[in-house]
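Asker: just coords:
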């Protein structure tokens, strides 16, 4: 029955002239074992761009217990849509936000900051759990930029106006883990 449904969905997509780019997403989600309705399968097969994220979110909403595996499969098939898929999925199942973020980052670690920020924007009440999950999965905290650099100079300040001849090098900057920094107290 499932093969017939998939074949019919594929035939309909070919006949309607839609791009088949998201057949991979449909196949990946079906491979998780999640039972899709005919409407969900058809929506996934023909969806593109933001419509793909919304189609994935509909499947997540119907199967919140499998949200992490659904999102991981969708991002593996459509990595360019990772942030929008996470945003839509977290909106559809906010209680699963941490699991969704962990799964998404495991599939697309290079997009960890975008994934984390999209999840926090979709479910601000879950921000602490999302950031903890992202941190565990290897992401930078929300709002942090990966790969920041600063120039460090070994030139002492000179009052004579001369100067020159010092060392200058670029070193990576590590954001503080507590979110704060050396900020003077207003007291």
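Answerer: Perfect, thanks for sending it. Just so it is clear, the model here is predicted, and its values are computed rather than measured. Numbers count the residues shown, from 1 in each chain.

Asker: every contact and neighbour count from this point should use C-alpha atoms.
Answerer: Will do.

Asker: quick one, what contacts residue 88?
Answerer: 53, 54, 56, 57, 122 (Cα atoms under 8 Å, 6 or more residues apart in numbering).

Asker: again, only using 6 Å
Answerer: Applying Cα atoms under 6 Å, 6 or more residues apart in numbering to residue 88 gives the contacts 53, 57.

Asker: need the three-state assignment for it.
Answerer: Secondary structure, DSSP: H, G, I helix; E, B strand; the rest coil: residue 88 is helix.

Asker: from residue 45, how far off is the closest residue to residue 119 other than its chain neighbours?
Answerer: Counting by Cα to Cα, 6 or more residues apart in numbering, residue 119 lies nearest to residue 87, which is 5.2 Å off, once chain neighbours are set aside. Using Cα to Cα, to the nearest Å, we find residue 87 at a distance of 20 Å from residue 45.

Asker: which residues touch the lengthiest helix in the chain?
Answerer: Longest helix in the chain by number of residues (criterion: DSSP state H): helix 2-16. With Cα under 6 Å, 6+ apart as the test, helix 2-16 has contacts from residue 42.

Asker: next, the one to line up against it:
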């Protein structure tokens, strides 16, 4: 581990061609099948937690959502997810951040974009000690890279407490989008 970091040293800081941008919908994490809300509501607790951990890698969050089943509809599950996300401690956030993957950029991305984002990501990790996360929901696919780079640059000016609040919100939004995707049919 790098001192003060929540990430293993093999993920810091130079990852050619790999960036901390969340998976776009077509790259989303896969959830165990079947993924209907009714199946989730009646699944054994361990299976339900496993499904939830594919959306956000926080054991506290997954236990809380599992313990409050059944959910009458997706909106109720999403509201419970939001509420549970707001209660995550610094340790819970570190656990969730450590579980975020670093997807590979499309092969046709210019080398300059790889270099700029890798440099910005390395600066972010050096400053805050964890992976950069941002939710791309609502961003056109051809604008995601610019959105991520702008986000990293603007958030580098945050103090650690401000950034912890932003990270918590981005993780909440990522979990919400992943849950919606997992239980949409």
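Answerer: Arrived safely. Since the model is a prediction, treat every value here as computed from it, not as a measurement.

Asker: once they're superposed, tell me the TM-score.
Answerer: In this superposition the chains share a TM-score of 0.26, using TM-score structural alignment, normalised by the length of the second structure; 82 aligned residues with a Cα RMSD of 5.5 Å.

Asker: all strands for the second structure, in order.
Answerer: Counting by DSSP state E, the second structure has no strands at all.

Asker: output the contacting helices and strands for the helix or strand hosting residue 131 of the first structure.
Answerer: Using DSSP states H and E, the element containing residue 131 of the first structure is helix 127-137. Judged by 3 or more Cα pairs under 6 Å, 6 or more residues apart in numbering; DSSP states H and E, helix 127-137 of the first structure is in contact with helix 97-107.

Asker: flag every buried residue along the longest helix of the first structure.
Answerer: 6, 9, 10, 13 (16 or more other Cα atoms under 10 Å).

Asker: reformat those into TSV and put distance to residue 67 of the first structure next to each item.
Answerer: Below are these laid out as TSV (distance: Cα to Cα, whole Å):
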residue	distance to residue 67 of the first structure
6	21
9	23
10	24
13	26
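
Asker: quick check, nearest of those residues to residue 114 of the first structure?
Answerer: Residue 114 of the first structure lies nearest to residue 13 out of the buried residues of helix 2-16 of the first structure, by Cα to Cα, at 31.1 Å.

Asker: how much space separates that closest one from residue 100 of the first structure?
Answerer: According to Cα to Cα, residue 13 of the first structure and residue 100 of the first structure sit 29 Å apart.

Asker: next one: residue 8 of the first structure
Answerer: For residue 8 of the first structure, the distance to residue 100 of the first structure - Cα to Cα - is 30 Å.

Asker: what's the answer for residue 152 of the first structure, then?
Answerer: Taking Cα to Cα, one finds residue 152 of the first structure at 39 Å from residue 100 of the first structure.

Asker: show me which of the two is the more surrounded one.
Answerer: residue 100 (32 against 12; other Cα atoms under 10 Å).

Asker: just checking, the more buried one touches residue 69?
Answerer: No: the criterion here is Cα atoms under 6 Å, and residue 100 of the first structure misses it with residue 69 at 8.1 Å.

Asker: hey, where'd the helices end up in the first structure?
Answerer: 2-16, 23-31, 38-46, 50-62, 67-77, 82-92, 97-107, 112-122, 127-137.

Asker: these: which one's closest to residue 168 of the first structure?
Answerer: Among the helices of the first structure, helix 112-122 comes nearest to residue 168 of the first structure, with 29.7 Å by Cα to Cα.

Asker: tell me what the closest one is packed against?
Answerer: Using 3+ Cα pairs under 6 Å, 6+ apart: helix 112-122 of the first structure touches helix 82-92.

Asker: kindly calculate the angle that the helix it packs on makes with helix 67-77.
Answerer: Helix 82-92 of the first structure runs at 160 degrees relative to helix 67-77, counting by axes from the mean of the first three to the mean of the last three Cα atoms, to 10 degrees.

Asker: can you mark which positions in helix 82-92 of the first structure are buried?
Answerer: Those would be 82, 83, 84, 85, 86, 87, 88, 89, 90, 91, 92, for helix 82-92 of the first structure by 16+ other Cα under 10 Å.

Asker: for stretch 155-168 of the second structure, same thing?
Answerer: For stretch 155-168 of the second structure, by 16+ other Cα under 10 Å, it's 155, 156, 164, 166, 167, 168.

Asker: now the fourth one: how far from residue 160 of the second structure?
Answerer: Read it as residue 166 of the second structure. 10 Å.

Asker: repeat that for the last one.
Answerer: Using Cα to Cα, one gets 12 Å for the distance from residue 168 of the second structure to residue 160 of the second structure.

Asker: how about the helices in the second structure?
Answerer: 37-42, 45-53, 59-67, 74-86, 90-98, 111-128, 144-155, 160-182.
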